[in-house]
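>>> The following comprises the amino acid sequence and a computationally predicted model.
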Amino acid sequence: MGRRRFRDPFSADPRENGSRNLFLSMTPDDMVRARRMLMRRDPVLAPIIRKYGQCGIKTGREGDIFCGLVEAIVSQQLSTRAAATIYGRLRALLPNGGTPTPEAFIPLSDEQLRNVGLSRQKLGYLRDLSGKMLDGSINTDGLVQMSDDEIVAELTKIKGIGRWTVEMLLIFRLTRPDVFPAGDLGIVKAVQRAYNLRGTPDVKRLHRIAERWRPYRSVASWYLWASLESKGK
């Protein structure tokens, strides 16, 4: 039997697009709906979803934007495992049960932060973020009412925070349903493997493939990342 090749996406079902307010965070019921829809629409993604079961995006975490940004900055250009290790060490330094707050970074020395595995560059980003939160330069209160694109535009004004970092915040902290981080190297690799693509897919092709996953591209992305864990990144 020949090698399975990817065929361009199915047309989206209009009854399932645009029917919900995408500014809202996902609920556990949304996760169930997302799995069913993705398995029905995409026969390539379906076995990955069956293998990994319940989506690992945790709902109900949207209250602390600062904490989400810290976690995303720590994760920049690292594997999931390495990022989790460093973030765990960082939390062990902090009071209040290890929850990052702008105030918690003040008494910590650069040496302490470097010893948990943070680069000098990321240390600088975290110092800058903490300072701006404390002096009121950054107001995150209204973010939950903004669209995904508006949040990207607002937060990428901060030093060290690019589109990828905000996308991680949108997926894992604000649990927005339809975020697709096409610039993430893990997503690129996972799509190439899952769809048996001969070459590395460019952004245009990735978005074309991902069209069938709307309005739950965040959930599809999680399963693609999960598919890499058992094979090594």
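Sure, I can see it.
>>> from here on, contacts and neighbour counts on C-alpha atoms
OK.
>>> from what I can see residue 190 touches residue 229, true?
No: with contact defined as Cα atoms under 8 Å, residue 190 does not count as touching residue 229 (10.0 Å).
>>> another one to put next to it:
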Amino acid sequence: MGLRSPTPVSYLSMNDEAHDVLRADPVMAGLLDRHDPYVEPDWSEYERLCISIINQQLSTASAAAVRERVFEVLDGEVTPESVLAADDEAIRDAGLFRRKIEYVRNAARAFRENDYSRTGLASHSDGEVVDLLTEITGIGEWTARMYLLFVLERPDVLPLGDLAVRRGIEQLYADGEELTRAEMREIAEPWRPYRSVATRYIWAEYESD
């Protein structure tokens, strides 16, 4: 079996109300005009968490290459069972470091024991989700916030732990000058309650440079 091709699904960035809110910020309005709405592939919850673990501390291009090779090893079936059963050497040869192999397996065991699905976490606040996920060794706040944004599709996530988000805000709002996180939060305040959508457009602009 080859690598599964995810089916695109709609995301919050298609939300007209979100765009109306963001267009009140002239800089953000420009981003909406320059970039198409984001469409997220239809990954499973565990699969998308594995992607974030693979992405940790890697460039976008490097992470994509490693992800493709690792998913090929798994025959495109990225589940807790397939990851726990996979051959260590084959996964390492695909480019995943030993530490990250441990992380995706820690997550696999946690997913078998707990319900981290969209339904299972529906009643949890963003902070509660972060607290739950960061109990898993290898899942830090950045990875947990990626889960909030990509998997749970929470509308108001501002992941300032992400370097590209910080650099993107600095380029767009301060001509590349360094800003404190407090200053970034102040800039992002008008984007509420759709900071997740704004984050998507900041990424799109940053990666297009």
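Yep, that arrived. Just so it is clear, the model here is predicted, and its values are computed rather than measured.
>>> Now the TM-score, please.
Between these two chains, after superposing, the TM-score reads 0.86 (TM-score structural alignment, normalised by the length of structure 2); 198 aligned residues with a Cα RMSD of 2.1 Å.
>>> all helices of structure 1, in order?
Using DSSP state H, the helices found in structure 1 span residues 28-41, 46-52, 65-75, 80-93, 102-105, 110-115, 120-134, 148-155, 163-172, 185-194, 203-210, 217-229.
>>> once aligned to structure 2, how far is the third one on average?
In the superposition with structure 2, the aligned residues lie an average of 1.4 Å away from helix 65-75 of structure 1, counting by mean Cα distance after the TM-score superposition for structure 1.
>>> Can you give the distance of that helix from its chain's centre?
Relative to the chain's own centre, helix 65-75 of structure 1 is displaced by 11 Å; criterion: Cα atoms, centre = their mean, to the nearest Å.
>>> Where in structure 2 does that helix fall?
Structural correspondence for helix 65-75 of structure 1: residues 45-55 of structure 2, per TM-score structural alignment.
>>> Can you pull out the residues in contact with the matching stretch?
When contacts are taken as Cα atoms under 8 Å, 6 or more residues apart in numbering, the neighbours of stretch 45-55 of structure 2 outside the stretch itself are 63-64, 66-67, 78-80, 96, 100, 103-104, 107-108, 111, 116-118, 138-139, 143, 146-147, 150-151.
>>> ok, now stretch 91-111 of structure 2?
Where contact means Cα under 8 Å, 6+ apart, the residues beyond stretch 91-111 of structure 2 that reach it are 46, 50, 53-54, 66, 69-70, 73, 79-81, 83-84, 88, 136-139.
>>> Report the buried members of these.
Neighbour-count burial (16 or more other Cα atoms under 10 Å) is assigned, among those, to 46, 50, 53-54, 66, 69-70, 73, 79-80, 83-84, 88, 136, 138-139.
>>> Geometrically speaking, which residue is the centre of structure 1?
For structure 1, the residue lying nearest the average C-alpha position, counting by Cα atoms, centre = their mean, turns out to be residue 168 (2.8 Å).
>>> What's the match for that residue in structure 2?
Aligned against structure 2 - with TM-score structural alignment as the criterion - residue 168 of structure 1 pairs with residue 146.
>>> mind listing what's buried in stretch 88-95 of structure 2?
88, 91, 94-95.
>>> ok, now how distant is the residue located most distally from the centre of structure 2 from residue 103 of structure 2?
Outermost residue of structure 2 with respect to the C-alpha centroid, by Cα atoms, centre = their mean, is residue 89; its distance is 26.9 Å. Computed with Cα to Cα, to the nearest Å, the distance linking residue 89 of structure 2 and residue 103 of structure 2 is 16 Å.
>>> Distance of the closest residue to residue 138 of structure 2 other than its chain neighbours relative to residue 189 of structure 2?
Sequence neighbours aside, residue 103 is the residue nearest to residue 138 of structure 2 in space, at 4.8 Å (criterion: Cα to Cα, 6 or more residues apart in numbering). Noted for residue 103 of structure 2: a distance of 34 Å to residue 189 of structure 2, by Cα to Cα.
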